[in-house]
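Colleague: please work out how this folds:
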Amino acid sequence: MFILFFRLVGRGIRDLGLHPWANIFTLIAVTMVSLLAGFFMLALQNINQELLKTRGEVQFQIFWKASTPEDVYVSEWEKLSNIEGLKEIHTFTPQNALTQLSSALGGGENFSYLDKDNPLPPTALLSFSVEPGAGDENWASDLLSELKAMNGVDKVHYNPIQIDLARGWLNLTKTIVWPVIMFLGLVVALVVGNTMRLSLMTRKDEIEILYLVGAKQWFIRIPILTGGAVQGFLGGTLAVGILYMAQQFFRDILNFPPLFLKIGFLPLDQCAMLVGVVAVVGIISSYVAVR
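Modeller: Coordinates of the predicted model:
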C-alpha cells in the first residue's frame, strides 16, 4: 500500500510536465501572490521592530559613589553584562561623563580644571527588553533591589511607567500584526486557490476518463494533490527567495540620517508559515477542484 502511495506521489510530480505552460503560468501566479504577501509581512515586521526599540524596553540608570575605586565599578560592570534579559549596556567613567557633558554643551566649555577632582560619578545605563520578564510582574522591582545591592552603588533610577507602556505596546502589536498576517493568508488562499483550480481545467478530460474506467477516487486524487502541494511549495519558496534578494538589495536604502533604519528579513517561523500556507492552499484547492 505504501509502495503504491509513493508511486502515485511520484506520478503526481511527473504529471506536472504533461502541461508545462499551464503549470509554469500557475507557478508564476502563485509566486507573485506569495511575494506580495511577503512584502506586506516584511514591512509589518520592520515597522514593529523599530517601534519596539523605543516602546518595548525599560531603562535603568545606575550611579556609583564618586569615591568608588575604578577596579570596583569596572568589576561590577562586567557582572552587569551577564544579567539575563539585558538588551544593551552603556558605561561611563567620570572622565567619559565629563567629556559627554562638554559635548552636550556644544564643546565650548572647558572642564579640564576638574580632571583631578571630578565630581561626576561612574554611571551605567542598562536597557532591558520587557518580553523576557513579561510573565513576572515583580521582575523590575526584584532587579531594582539586585542593582542597589551591588558594591559601591549610590542610587538607581528607572521609570515604572515604562514597564506598563512596554507591556501595552507588546499587547497592541500582537493584537494588530497577527490579524493582518492572517488576513494576508486569507487573500493568498483565495487567489492561489482559484489559480490552482483554473490550472486543473487542462486535466478535466483526463480525470473524467479515469472515473469512467472505474479508478478509485484516492487513486485519482493523490497525484493531483501532490501536484498542488509541489506547486504551492515551489511558489512559496521562490517568493521567499526573491524577497530575501530584494531585502539584501534594499537593506540600507533608509540607513541615513535622521532615519538610520536597516531593513531586516522575516524571522524563520514567518518564512516557514508563508511557504506552508501556500503549500496547504495548493492541496486544498486541488482537492476542491478534482471533486
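
Colleague: could you use CA atoms for every contact and neighbour count after this?
Modeller: Will do.

Colleague: what are the ranges of the strands in the stretch 1-150 of the chain?
Modeller: Under the criterion DSSP state E, counting those that start in this stretch, strands of the stretch 1-150 of the chain are mapped to 57-64, 86-92, 123-129.

Colleague: mind putting these into JSON lines with distance to M273 and mean neighbour count?
Modeller: Conversion of those to JSON lines gives the following (distance: least, CA to CA, whole Å; neighbours: other CA atoms under 10 Å):
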{"stretch": "strand 57-64", "distance to M273": "28", "mean neighbour count": "21"}
{"stretch": "strand 86-92", "distance to M273": "27", "mean neighbour count": "15"}
{"stretch": "strand 123-129", "distance to M273": "25", "mean neighbour count": "20"}
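
Colleague: tell me which of the ones you listed sits nearest to V281.
Modeller: strand 123-129 (36.7 Å; CA to CA).

Colleague: quick check: angle from the closest one to strand 86-92?
Modeller: Following axes from the mean of the first three to the mean of the last three CA atoms, to 10 degrees, one obtains 170 degrees for the angle between strand 123-129 and strand 86-92.

Colleague: closest one to F256 among the strands of the stretch 1-150 of the chain?
Modeller: strand 86-92 (22.1 Å).

Colleague: name the helices or strands packed onto the closest one?
Modeller: When contacts are defined as 3 or more CA pairs under 8 Å, 6 or more residues apart in numbering; DSSP states H and E, strand 86-92 packs onto strand 123-129.

Colleague: against which helices or strands is the strand it packs on packed?
Modeller: Against strand 123-129 (3+ CA pairs under 8 Å, 6+ apart) you get strand 57-64, strand 86-92.

Colleague: redo these as JSON lines? Include distance to E208.
Modeller: Listed next are the helices and strands packed on strand 123-129 as JSON lines, based on distance: least, CA to CA, whole Å:
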{"stretch": "strand 57-64", "distance to E208": "62"}
{"stretch": "strand 86-92", "distance to E208": "62"}
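
Colleague: nearest to T175, out of those?
Modeller: T175 sits nearest to strand 57-64 of all these, at 18.5 Å, using CA to CA.

Colleague: correct me, but I224 touches G10?
Modeller: No: I224 lies out of contact with G10 (CA atoms under 8 Å); the separation is 10.7 Å.

Colleague: and the helix ranked longest in the chain, which residues are buried?
Modeller: When the chain is scanned for its longest helix (criterion: DSSP state H), the result is helix 160-199. Neighbour counts over helix 160-199 (16 or more other CA atoms under 10 Å) mark 162-163, 165-167, 169-170, 173, 181, 184-185, 188-189, 192-199 as buried.

Colleague: list the helices and strands that helix packs on?
Modeller: helix 20-55, strand 57-64, helix 268-290.

Colleague: next one: that helix to chain centre, how far?
Modeller: Centroid separation for helix 160-199 versus its chain: 12 Å, with CA atoms, centre = their mean, to the nearest Å.

Colleague: structure for this one too, so we can compare:
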Amino acid sequence: MSEKPTTQQGASAATLGTSEKFSAYFRNHQMVAVESLAKLLATPASSLLTWLVIAIALTLPGALYMAVNNLQQLSGHFEASGQMTVFLAADIREADSNALRLRVASLEQVNKVVYVSPEQALEEFTQYGGISEALSFLDENPLPAVLLVEPPLGIDKEELSVLVAQIQSFKHVDSVQVDMAWVERLLALLALAQRLVAVVGVLLALAIVLVVGNTIRLSIAARTEEIRVIKLVGGTNAYVRRPFLYSGFWYGAIGGILAWLMLGLCWILLQGPVSDIAELYGADFYLQPLPFEPTCWLILSASLLGLIGSWWSVQRHLVAIEP
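Modeller: Prediction:
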C-alpha cells in the first residue's frame, strides 16, 4: 500500500522532468533567435547590404508576378466581352435591317444588339482628322449598316464560334468580325511570361542561397576561435550550428519583408500612370498590388531560402573546425 504513492511521485517527477526539458529547449531556441537578430542589428551596414541584395533579388520575380497577374485580369476582361461586329449587305432596306436586328436579339447567346446605320457610321468617321476630307470626294456613302452584337460574359470560344456561324447564315449578313486574335496573342505571351517568372524565380532563389551561404561562411570564419572553445568544453555541432541557422533565417525573412515594401512602393508609383492610360483607352482597369497570399509565400520562401543557405554553409565549414 505504501509503494503506490512512491510510484506516482516518481512518475510525476519524470513527467515534470520531461516538461522542463522541453521548456528549456524552447527557451534556448528563443534566446538564440533573439541573440542572432541582435548580432545582425549590431552590424547594420553589412547586414543591410545583405538584406538589400536579397530584397532586390526577390523584387524582380515579384514584380514580374504582379505584372502577369494584372495582365491576366485585363485579358480576362476583354476575353469575356467578345463583342462582334455584323456587317450588313449594302443593298439592305431599313425594314429588313430592323427585322434582322430583332432576329439576332432573340438568340439565346446574345445579350444586346445595337444597330448603326450607314449615316451614323459616316458621322463617326468624319470625327477623325483627314478621313472626313477623303470621304467628301466620294459620291455616295461607302459604309454599310452594322449590328454591334454583345454575347454574355464568360462565353467560351466554342459557343462563340457557333454563334458567329449562326449569324453568318442569316440573310442580308455580309460578314461577321470577332477581333479575338490579339487576345489569343496576349494569352500566349502571358503563358510565356508565367514560364519566365518561374525560371527567373528559380535562378534568383539559387542566388539568394549562395549569398546567404557566403555571408554565413564569413561569419563562421570570424568566429573560428570561439567555436573551437565551445567544442572544447563539450558543445555539440547542433549547439554551435543553431545561431548560424537563425542568422540565415533572419537574413531571408527581413529580406523578404524589404522586397514586399519595394513591391508596394512600385505599385504606389505606377498606379496613377496606369490608371490614366487605361482611362484614355476607355477601360475600367486599376493596377492591383501583390495579394495577401503571394505576399505570405514571398516572405516564407525568403525565410526558407535563408535557412537553406545557412545550413549548406554550416554543413560545409563547421565540421572542419575542431578543438
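
Colleague: can you lay out the strands of the stretch 1-150 of the first structure as TSV showing distance to G282 of the first structure?
Modeller: As requested, the strands of the stretch 1-150 of the first structure are exported to TSV (distance: least, CA to CA, whole Å):
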stretch	distance to G282 of the first structure
strand 57-64	41
strand 86-92	41
strand 123-129	39
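
Colleague: for F6 of the first structure, find the nearest of the ones you listed.
Modeller: strand 123-129 (48.7 Å).

Colleague: so what touches that closest one?
Modeller: Residues from elsewhere that reach strand 123-129 of the first structure (CA atoms under 8 Å, 6 or more residues apart in numbering): 56-64, 77, 85-94, 97.

Colleague: mind running it again at 7 Å?
Modeller: With contacts defined as CA atoms under 7 Å, 6 or more residues apart in numbering, strand 123-129 of the first structure is touched by 56-64, 85-93.

Colleague: cool, stretch 187-198 of the second structure as well?
Modeller: 61, 64-65, 68.

Colleague: most neighbours, which of these?
Modeller: Greatest neighbour count in these, by other CA atoms under 10 Å, goes to P61: 22 neighbours.

Colleague: so it touches V202, yeah?
Modeller: No: between P61 of the second structure and V202 there is no contact under CA atoms under 7 Å: 9.3 Å.

Colleague: neighbour count winner among I224 and G10 of the first structure?
Modeller: I224 (28 against 15).

Colleague: map that one onto the second structure.
Modeller: Aligning on TM-score structural alignment places I224 of the first structure opposite F244 in the second structure.

Colleague: can you name every helix or strand that whichever helix or strand that match is part of contacts?
Modeller: Per DSSP states H and E: F244 of the second structure is located in helix 237-280. With contacts defined as 3 or more CA pairs under 7 Å, 6 or more residues apart in numbering; DSSP states H and E, helix 237-280 of the second structure has these neighbours: helix 3-42, helix 44-81, helix 292-317.

Colleague: looking at those, which is closest to V176 of the second structure?
Modeller: Nearest of these (CA to CA): helix 44-81, 15.8 Å.

Colleague: can you get me a residue count around T7 of the second structure?
Modeller: 11.

Colleague: same question for A259 of the second structure.
Modeller: Neighbour tally, A259 of the second structure, other CA under 10 Å: 28.

Colleague: wait, it sits on T59?
Modeller: Yes: here A259 of the second structure reaches T59: they are 5.2 Å apart, a contact under CA under 7 Å.

Colleague: returning to what we had before: how about the helices and strands packed on helix 160-199 of the first structure in CSV, adding distance to T123 of the first structure?
Modeller: Listed next are these as CSV, based on distance: least, CA to CA, whole Å:
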stretch, distance to T123 of the first structure
helix 20-55, 21
strand 57-64, 5
helix 268-290, 38
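
Colleague: those: which one's closest to I207 of the first structure?
Modeller: It is, among these and with distance given as CA to CA, helix 268-290, at 7.8 Å.

Colleague: so how far is I54 of the second structure from the alignment partner in the second structure of T195 of the first structure?
Modeller: Using TM-score structural alignment as the criterion, T195 of the first structure maps onto T215 of the second structure. As judged by CA to CA, to the nearest Å, T215 of the second structure and I54 of the second structure stand 12 Å apart.

Colleague: and what of I208 of the second structure?
Modeller: Counting by CA to CA, the gap from I208 of the second structure to I54 of the second structure is 6 Å.

Colleague: same thing with R195 of the second structure?
Modeller: 22 Å.

Colleague: what's the answer for Q194 of the second structure, then?
Modeller: 22 Å.

Colleague: go on, G255 of the second structure?
Modeller: 5 Å.

Colleague: common neighbours of the two, please.
Modeller: By CA under 7 Å, 6+ apart, no residue touches both G255 of the second structure and I54.

Colleague: and the contacts of stretch 187-198 of the second structure as a markdown table, adding distance to V176 of the second structure?
Modeller: Below are the contacts of stretch 187-198 of the second structure laid out as a markdown table (distance: CA to CA, whole Å):
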| residue | distance to V176 of the second structure |
| --- | --- |
| P61 | 41 |
| L64 | 37 |
| Y65 | 37 |
| V68 | 32 |
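
Colleague: closest one of those residues to I230 of the second structure?
Modeller: The closest of those, once distances to I230 of the second structure are taken by CA to CA, is P61, at 41.3 Å.

Colleague: ok, the closest one - contacts?
Modeller: 197, 200-201.

Colleague: of the residues you listed, which are still contacts in the first structure?
Modeller: Contacts conserved in the first structure for these, using both residues aligned by TM-score structural alignment, their matches' CA atoms under 7 Å: G201.

Colleague: can you pull up the most central residue in the first structure?
Modeller: P267 (3.8 Å; CA atoms, centre = their mean).

Colleague: for that residue, give its distance to Y158 of the first structure.
Modeller: When P267 of the first structure is compared with Y158 of the first structure (using CA to CA), they lie 31 Å apart.

Colleague: repeat for A289 of the first structure
Modeller: Distance from A289 of the first structure to Y158 of the first structure, by CA to CA: 61 Å.

Colleague: the more surrounded of these two?
Modeller: Neighbour totals were compared for A289 of the first structure and Y158, and A289 leads with 19 against 16 (other CA under 10 Å).

Colleague: skip the chain neighbours and tell me the closest residue to the more buried one.
Modeller: Nearest non-adjacent residue to A289 of the first structure, counting by CA to CA, 6 or more residues apart in numbering: R197, 5.3 Å away.

Colleague: thought that neighbour was touching Y287?
Modeller: No: applying CA under 7 Å as the test, R197 of the first structure and Y287 come out as separate, 9.1 Å apart.
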